[in-house]
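Participant: coordinates only, sequence not included:
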């Protein structure tokens, strides 16, 4: 079974969306998808209501998810770790113990625009349209990821 982890800062906006989107595109018997945050601000909380709403608009339920913090143990548990932005990418890499762990970490938008290291904007302060835009970016990246699995 392939195991994929989506990571943003608080694990309430971008990474829960990415988790939900990718889960909707893969066979759960073959691919396990989870999400986490590099900060512990929201541990145990539901995703942001705006993430829940935009996902629901596309038939995806995020209400089973609860925020958790990324830990060093995630390197052993997951085959690929997708960072939503460069700040979180660096935070994840700072916990890697070796090159093998570091090789698992990718910027998610590099799936769409290889080697450009573009960040998924944090929609937290960006209003409703920000969540829609983030959904569309992640949906496109997750299509590519799912097709490769």
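Facilitator: Nice, I can see it. Being a predicted model, the structure only gives us computed values, none of them experimental.
Participant: Every contact and neighbour count from this point should use C-alpha atoms.
Facilitator: OK.
Participant: what about the residue lying farthest from the centre of the chain, distance to residue 104?
Facilitator: The C-alpha centroid of the chain is most remote from residue 98, which lies 22.2 Å away (CA atoms, centre = their mean). As defined by CA to CA, to the nearest Å, residue 98 lies at a distance of 11 Å from residue 104.
Participant: Tell me the spacing between the residue farthest from the centre of the chain and residue 15.
Facilitator: Relative to residue 15, and taking CA to CA, residue 98 is found at 24 Å.
Participant: likewise residue 136?
Facilitator: The value you get for residue 136 to residue 15, if CA to CA is used, is 13 Å.
Participant: The two: which is more packed in?
Facilitator: residue 15 (28 against 12; other CA atoms under 10 Å).
Participant: This structure: strands as residue ranges?
Facilitator: Per DSSP state E, the chain carries strands over the ranges 2-8, 31-37, 80-83, 105-107.
Participant: so who does the closest residue to residue 62 other than its chain neighbours touch?
Facilitator: Nearest non-adjacent residue to residue 62, counting by CA to CA, 6 or more residues apart in numbering: residue 52, 5.7 Å away. With contact set as CA atoms under 8 Å, 6 or more residues apart in numbering, residue 52 has these partners: 17, 61-63.
Participant: next, the one to line up against it:
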């Protein structure tokens, strides 16, 4: 059983906080803790404004967020680590090779679909990323909330 899930992207201001919000909300009746971090986090930055707007437009309240740098300790404490792109798996394993076997794409259940970074793109890119994240979170929730 997974107790701590960590969601990772690059800056920890767009994709991973969006996925963190959605997964935490979906698992709110469980005792699973969900957090997020970035491989090259823009530490202490809030969620990107367009990402926040897209979350809110889809009926989600974005919790207070401050970007966190991925650390060996965060990896060690996590039972499952979900990343956005294949290269992020390598980034996590470079920090903590012992994490092999607990790092997967968020889009694993959508044929290992990657979710590209919408940062510094227009709102349509954020909406597209949100849609892919929501589909992936729903697929993981079915498997985690048993």
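Facilitator: Noted; the coordinates are in hand. All figures in this text were calculated on a predicted structure; none of them were measured in a lab.
Participant: counterpart of residue 141 of structure 1 in structure 2?
Facilitator: When structure 2 is aligned by TM-score structural alignment, residue 141 of structure 1 is paired with residue 136.
Participant: What count of nearby residues applies to that match?
Facilitator: By the criterion of other CA under 10 Å, residue 136 of structure 2 has 22 neighbours.
Participant: Once you drop chain neighbours, what's closest to it?
Facilitator: Among residues not flanking residue 136 of structure 2 along the chain, residue 107 sits closest, at 5.1 Å (CA to CA, 6+ apart).
Participant: Now do the contacts for the aligned residue in structure 1 for the one you found.
Facilitator: Matched by TM-score structural alignment, residue 107 of structure 2 corresponds to residue 109 in structure 1. By CA under 8 Å, 6+ apart, the contact set of residue 109 of structure 1 is 84, 117-120, 137-138, 141.
Participant: Could you quantify the relative orientation of the helix ranked longest in structure 1 and strand 2-8 as an angle?
Facilitator: Counting by DSSP state H, the longest helix found in structure 1 is helix 127-148. Angle, helix 127-148 of structure 1 to strand 2-8, by axes from the mean of the first three to the mean of the last three CA atoms, to 10 degrees: 160 degrees.
Participant: which parts of helix 127-148 of structure 1 are buried?
Facilitator: Applying a neighbour-count criterion of 16 or more other CA atoms under 10 Å, one finds 130-132, 134-135, 137-139, 141-143, 145-146 buried in helix 127-148 of structure 1.
Participant: can you check stretch 31-42 of structure 1 too?
Facilitator: Under 16+ other CA under 10 Å, the buried positions of stretch 31-42 of structure 1 are 31-39, 42.
Participant: Could you do stretch 73-82 of structure 2 as well?
Facilitator: So for stretch 73-82 of structure 2, counting by 16+ other CA under 10 Å, buried means 74-75, 78-82.
Participant: Now render these as TSV, adding distance to residue 68 of structure 2.
Facilitator: Putting the buried residues of stretch 73-82 of structure 2 into TSV (distance: CA to CA, whole Å) gives the following:
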residue	distance to residue 68 of structure 2
74	10
75	12
78	15
79	18
80	17
81	15
82	15
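Participant: between the residues you listed, which is closest to residue 7 of structure 2?
Facilitator: residue 82 (4.8 Å; CA to CA).
Participant: What separation is there between the closest one and residue 58 of structure 2?
Facilitator: For residue 82 of structure 2, the distance to residue 58 of structure 2 - CA to CA - is 22 Å.
Participant: Look at the closest residue to residue 79 of structure 1 other than its chain neighbours and say how many residues are nearby.
Facilitator: Spatial nearest neighbour of residue 79 of structure 1, excluding adjacent residues (CA to CA, 6+ apart): residue 3 at 5.3 Å. Counted with other CA under 10 Å, residues neighbouring residue 3 of structure 1 total 14.
Participant: my guess is residue 3 of structure 1 contacts residue 82, does it?
Facilitator: No: if you go by CA atoms under 8 Å, residue 3 of structure 1 and residue 82 don't touch, sitting 11.2 Å apart.
Participant: For the residue nearest to residue 136 of structure 2, give its distance to residue 6 of structure 2.
Facilitator: 14 Å.
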